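Turn this into a structure:
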Amino acid sequence: MEQTALNLIAIGIFGMTLSVLLGPLLNISPIIPAAATFSILGLATLDNFNFQGKGGTLLLDWLAGTKSEHRDRILYHEAGHFLVAYILGIPITGYTLTAWEALKQGQQGLGGVTFDTAQLSPNALNPGEIRLTLDRFCVVWMAGIAAETLVYGNAEGGKEDRVQLRNALISFGYSATDYPVKERWGILQAQTMLEENKAAYEALVAAMKERASVVDCDRIIQEYSHNSPLTPNP
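A predicted model of the protein is given here:
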């Protein structure tokens, strides 16, 4: 099952348990919490099989979105992806900061920055270009985790970023033992770029918060940033 569906089921079970405990004190009929719980479970199952968990993602994102830290974490995370991609010359095609925005653009998840990944195709590269191009994408995928860690001291997002990195490594013939090394290296490279371009990053965060266009975001970065070349990959 999708994680969002499991979360909805957990909410339903918790709600039913709480209602059983508090029902007698509040004079609530046991039929009401039972019906509500079964409804939640039914909707979670329907969403998982018919809508690939998108409904649950929207609901959970809306509930979490009432907390300013949740919204800000997503903003800082995606701004990290955006800035590092720009610095490394990877074309950015768009970005979203909520599950609803992502759904409207045909994407999954709680938000994200979309790139032109055509250059990552093995068929589009000669052997000498493969490693450098993959390294650049490794850093971009890890940039959201790096940004959250710099701002908050830890990262709550990044699961999908790690999946993308591992899938790319598999497609290029890397072994499972290479994954953690590439992840750590990518995070360290991204942290360095974010720290060296702090002014550009802060300006970009402010612009993305107001949903500035990709063109305007590019212009803002160009005004504040300087190039940060990659250091050798282990």
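
rest of the way, CA atoms for contacts and neighbours
OK.

From T57, how far out is E183?
26 Å (C-alpha to C-alpha, to the nearest Å).

neighbour count winner among those two?
T57 (25 against 20; other C-alpha atoms under 10 Å).

to compare against the first, here's another:
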Amino acid sequence: MAAYLLLALLNWSLIDSVSRSIESVYVQEDSVRTSKEMEIKTSPEEDWFSVVQHESGHFLVGYLLGVLPRHYEIPTLEAVRQNVSNVTGRVEFVGFEFLKQLMKDDVDGQMNQGNISSKTLNNFSCVILGGMVTEHILFGYSEGLYSDIVKLNDVLRWLGFTESEKEAHIKWAVSNTVSLLHSHKEARVSLAETMAKAKPISTCIEAIESAISTHQI
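Modelled structure (predicted):
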């Protein structure tokens, strides 16, 4: 019972930490990003490690929710060492094609309200937060990768969410994402190791399933 209560407290602390980070992005997106980048001095190896962990969070949450990853990219350590600008990773998923319409509306300056299923929105919200939550679990903060939060905000605005609806939905998504990643931490570690080697998606999925099978009670 005591262990359960301790885990619950840790989860709530983590949820609060992520939620406050998201709120800071909304309030002062540019200044917060700049201050973070100035405060946190890291080596190329640490930067590369952070990117791998971040993308593994996206990948794992998507897979666990039944959203199939179709492609992923992890920068090489050498690229990070050469200080190539905007060196980041990415994971693309089947089923999030609505993002193309959102971007088109944004470029065209249209105010059309989007429409997607609640399941798609819920899955997308958890997946997009997977990277940031992973960083908070490992490091206690997110190292300036706020584009995911901006994208989630754009989607919710596109769908016509009010500010209070946005806040409630994001808190729900953070809570669920924290739970998923805490429950499958061994799978995420194994997945990150596999992604760091740029293995095929099929091998990444095998790493997840093997870890889950091994640690099942």
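
Let me know the helix or strand that V113 of structure 1 is in.
strand 112-115 (DSSP states H and E).

Go ahead and measure how far the next helix or strand after that strand is from the middle of the chain.
Next along the chain after strand 112-115 of structure 1, taking DSSP H and E as the criterion, comes helix 127-152. In terms of C-alpha atoms, centre = their mean, to the nearest Å, the centre of helix 127-152 of structure 1 is set 14 Å apart from its chain centre.

Also stretch 127-145 of structure 2?
6 Å.

Contacts for that stretch, please.
Contact with stretch 127-145 of structure 2 is made by 14, 17-18, 21, 33, 36-37, 40, 50, 53-62, 148-149, 152, 173-174, 177-178, 181, as judged by C-alpha atoms under 8 Å, 6 or more residues apart in numbering.

Please identify the residue in structure 1 that aligns with K185 of structure 2.
Counting by TM-score structural alignment, K185 of structure 2 lines up with K198 in structure 1.

repeat for G57 of structure 2
So G57 of structure 2 corresponds to G80, using TM-score structural alignment.

Quick check: next helix or strand after the helix or strand containing its match?
In the assignment (DSSP H and E), G80 of structure 1 maps to helix 68-87. Note on helix 68-87 of structure 1: by DSSP H and E, the next helix or strand toward the C-terminus is strand 92-96.

Tell me who's in contact with V150 of structure 2.
V25.

where does it land in three-state SS?
Here V150 of structure 2 is helix, with the state taken from DSSP: H, G, I helix; E, B strand; the rest coil.

Just tell me what it corresponds to in structure 1.
So, by TM-score structural alignment, V150 of structure 2 is matched to V163.

who touches the strand holding V113 of structure 1?
E78, H81, F82, I90, P91, I92, T93, G94, Y95, T96, L97, A102.

From these, list just the buried residues.
The neighbour count (16 or more other C-alpha atoms under 10 Å) marks E78, H81, F82, I90, I92, Y95, T96, L97, A102 as buried among these.

quick one: which of those is nearest F49 of structure 1?
F49 of structure 1 has its nearest neighbour among these in A102, at 19.6 Å by C-alpha to C-alpha.

name the element the closest one belongs to?
helix 99-104.

For that helix, which helices and strands make contact with it?
helix 54-64 (3 or more C-alpha pairs under 8 Å, 6 or more residues apart in numbering; DSSP states H and E).

Give the other helices and strands that the helix it packs on contacts.
Helix 54-64 of structure 1 packs on helix 3-26, helix 31-50, helix 99-104, going by 3+ C-alpha pairs under 8 Å, 6+ apart.

Around the match of G57 of structure 2, count how many other residues there are.
For G80 of structure 1, using other C-alpha under 10 Å, the count is 28.
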